[in-house]
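Visitor: A structural model of the following input is requested.
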Amino acid sequence: MEHPSSTNYEIAQVCLLAGKIMLENGGETYRVEDTMSHVAKAFGIPNSHSFVTPTGIIFSIDGPEQTTRLIRISARSTDLHKVTVVNAISRQISRGELTPSEAHWLLEEIEVAKAGYPTWIKILSAAIASGCFLMMFQGKWSDFLPAFVAGGAGFAFLGYFHRLVPIKFFAEFLASLLIGTMAFLFVSLKLGHDLDIIIIGSVMPLVPGLLITNAVRDLMAGHFVSGVSKGAEAFLTAFAIGAGIAFVLSFYSGEGMMG
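Guide: So this is what the prediction gives:
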């Protein structure tokens, strides 16, 4: 017969891995805690506690053989497909269809799985979204191509800059700087007309919409630490985008005045 402490350890590992995958791929704090609690209860652990922040998860199991584990979250991105798959595995566990070892094996496969879409599709999607946002903001069809190109290039170089510069703020600043420069060049070469609308449409794929949504949702659910920290991260991203565009506009407006 397996010792209870080793069983608790294995269950804690499953809960932590499920929470880690969800948190790293855009899951809300309340959803992560709820999933971990349901998994623990399904495995016969009614008394479990979790403390989730954007940078780490603490999970504890009460009882004679108390188990407390901590896992660090160092990278965060957006892949809601992985969040959905983890939710599906959680429901399988609740129905008693998986053992802790089987669940851990499935979660490990999800963790190492590559993103659902290749990079070129993401870049193309960002480019199309930029053009569509331009039209939504009442832009002209003549500005669709400049927004398409600038938005796609900005999104592509965001990933490139982030690999070169591990600090996310500078990668976002450089990407928005590139978008602003390209938009200005398109207008200068008479390939575009409305500089403001082109820039607004092109930067929309960089806007931290999911972060803002999760921050508000966590604050409403009473998760103030996670809500405030995600809100601060969203604010820094917005500030980086605004600073990059402001730098381009101030530089070229200064050049125009000198000319």
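Visitor: Every contact and neighbour count from this point should use C-alpha atoms.
Guide: Noted.
Visitor: Could you find the closest non-adjacent residue to Leu145?
Guide: Gly131 (7.0 Å; C-alpha to C-alpha, 6 or more residues apart in numbering).
Visitor: Please give me every residue in contact with that neighbour.
Guide: Counting by C-alpha atoms under 8 Å, 6 or more residues apart in numbering, Gly131 touches 144-145, 147-148, 151, 201-202.
Visitor: could those residues go into CSV alongside distance to His223?
Guide: What follows is the contacts of Gly131, written out as CSV (distance: C-alpha to C-alpha, whole Å):
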residue, distance to His223
Phe144, 41
Leu145, 43
Ala147, 38
Phe148, 38
Gly151, 34
Gly201, 33
Ser202, 33
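Visitor: Any idea how many residues pack against the spatially closest residue to Val187 that is not a sequence neighbour?
Guide: In space, and not counting its chain neighbours, Val187 is closest to His193: 5.5 Å by C-alpha to C-alpha, 6+ apart. By other C-alpha atoms under 10 Å, 19 other residues sit near His193.
Visitor: and His193, what helix or strand is that in?
Guide: Element membership for His193, per DSSP states H and E: none, as it lies in no helix or strand.
Visitor: Show me which helix runs longest in the protein.
Guide: helix 224-258 (DSSP state H).
Visitor: Now do that helix: distance to the chain's middle.
Guide: Centre-to-centre, helix 224-258 and its host chain are 19 Å apart (C-alpha atoms, centre = their mean, to the nearest Å).
Visitor: Next, the second sequence, to be compared with the first:
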Amino acid sequence: MNPNKVIQLAIKAGSLLLESGAETYRVEDTIVRICNNYEMVDTNCFCTQTGIMLSSIYDGTTYSQVARISTRSTNLDRIGKINQLSRDARILNVEQFESQLNHIVETKTYSLLTNVLFAGICTFGFALLFKGTWIDALCAFILGVIVRYCTLLFEAKELNSFFTISMSAIFITLSALIFEQIHLIANRNTVIISTIMLLVPGLAITNAIRDSIAGDLVSGTARGVEALLIAIAVALGSGIAMTIWISLGGMI
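Guide: Reported below is the predicted structural model:
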């Protein structure tokens, strides 16, 4: 067995988990389990929102590696598969583990059509939940589809997330105000809130609380700050849109 290879695979698995939105404790637990399954001992792993530090001992020699995490998204399916693979590693050799990990990485996620369609369905449902009319829900559906498509486009171009969220909030708010001005919808607030739900950092808030309770204060604080910045971006975008609307003579 090549211990360097095991360390590299453990780091790769951990990086994929962090990039997919996994909690810090889950990443550390998965990395340690992988190393232990291949007879490495005294494994120590420290993860934050933006990096992983790992060291482990094999046959009296210490092996270590550091990884920098620069991208983050949400892929619960990938998290589940990698977590299960780490448990199955005890019956797999290193080559088989690497093959299955690469297969997980290459597995395609939802298509663009599925992404935007279900984003629209999500906003449609929220509009009805917030007691909007069917027309309000339909407008929220259209805005949800457009916002999700633009968000994916901006992510592909690696634009700053704060800018992306702010621009999305501006578009949502201005569109709802225009729809109300032409008497297409009954309540602009319902449409705005329903569509903005796509931008709410629910996973970041949940993981921040979970990491803090588990004692991972650095990661918990980092995720909390990330959630706060997203909330500020949403509020800033909506505020800018309303300011523009009022300056153009519109009524709020």
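Visitor: Superpose the two chains and report the TM-score.
Guide: Once superposed, chain against chain, the TM-score is 0.93 (TM-score structural alignment, normalised by the length of structure 2); 250 aligned residues with a C-alpha RMSD of 1.7 Å.
Visitor: mind listing what the residue nearest to Val187 of structure 1 touches?
Guide: Neighbouring residues of His193 of structure 1 by C-alpha under 8 Å, 6+ apart: 142-143, 187.
Visitor: Throw the residues you listed into TSV and include neighbour count and secondary structure, thanks.
Guide: Below are the contacts of His193 of structure 1 laid out as TSV (neighbours: other C-alpha atoms under 10 Å; DSSP: H, G, I helix; E, B strand; the rest coil):
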residue	neighbour count	secondary structure
Ser142	12	helix
Asp143	23	helix
Val187	16	helix
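Visitor: List just the nearest of these to Leu70 of structure 1.
Guide: Here the nearest of the contacts of His193 of structure 1 to Leu70 of structure 1, counting by C-alpha to C-alpha, is Asp143; it sits at 50.5 Å.
Visitor: What does that closest one correspond to in structure 2?
Guide: Matched by TM-score structural alignment, Asp143 of structure 1 corresponds to Asp136 in structure 2.
Visitor: neighbours around the closest residue to that match other than its chain neighbours, how many?
Guide: Distances taken as C-alpha to C-alpha, 6+ apart place Ile185 nearest to Asp136 of structure 2, at 5.3 Å, with adjacent residues excluded. By the criterion of other C-alpha under 10 Å, Ile185 of structure 2 has 23 neighbours.
Visitor: now Ser56 of structure 2
Guide: When neighbours are counted by other C-alpha under 10 Å, Ser56 of structure 2 comes out with 23.
Visitor: Ile245 of structure 1 too?
Guide: Using other C-alpha under 10 Å, Ile245 of structure 1 has 24 neighbouring residues.
Visitor: Show me what it lines up with in structure 2.
Guide: Counting by TM-score structural alignment, Ile245 of structure 1 corresponds to Ser238 in structure 2.
Visitor: With Thr67 of structure 1 instead?
Guide: Match for Thr67 of structure 1 (TM-score structural alignment): Tyr63.
Visitor: In contact with its match, which residues?
Guide: With C-alpha under 8 Å, 6+ apart, Tyr63 of structure 2 has these contacts: 3-4, 7, 55-57.
Visitor: nearest residue to Cys139 of structure 2 other than its sequence neighbours?
Guide: Val191 (7.1 Å).
Visitor: Number of residues surrounding the aligned residue in structure 1 for Asp42 of structure 2?
Guide: Counting by TM-score structural alignment, Asp42 of structure 2 lines up with Asn47 in structure 1. Look at Asn47 of structure 1: counted by other C-alpha under 10 Å, it has 12 neighbours.
Visitor: same question, Glu65 of structure 1
Guide: 14.
Visitor: can I assume it is in contact with Ser5?
Guide: Yes - using C-alpha atoms under 8 Å, Glu65 of structure 1 is in contact with Ser5, at 5.6 Å.
Visitor: distance of the residue nearest to Val187 of structure 1 from Gly254 of structure 1?
Guide: For His193 of structure 1, the distance to Gly254 of structure 1 equals 20 Å [C-alpha to C-alpha, to the nearest Å].
Visitor: so what corresponds to the residue nearest to Val187 of structure 1 in structure 2?
Guide: Counting by TM-score structural alignment, His193 of structure 1 corresponds to Ala186 in structure 2.
Visitor: again with Glu255 of structure 1
Guide: Match for Glu255 of structure 1 (TM-score structural alignment): Leu248.
Visitor: Tell me which helix or strand the match of Thr67 of structure 1 sits in.
Guide: Per DSSP H and E: strand 61-68 holds Tyr63 of structure 2.
Visitor: Comparing that strand with structure 1, how large is the average distance?
Guide: Compared with structure 1 after the fit, strand 61-68 of structure 2 shows a mean deviation of 0.8 Å (mean C-alpha distance after the TM-score superposition for structure 1).
Visitor: hey, where'd the strands end up in structure 1?
Guide: 48-53, 56-61, 67-72 (DSSP state E).
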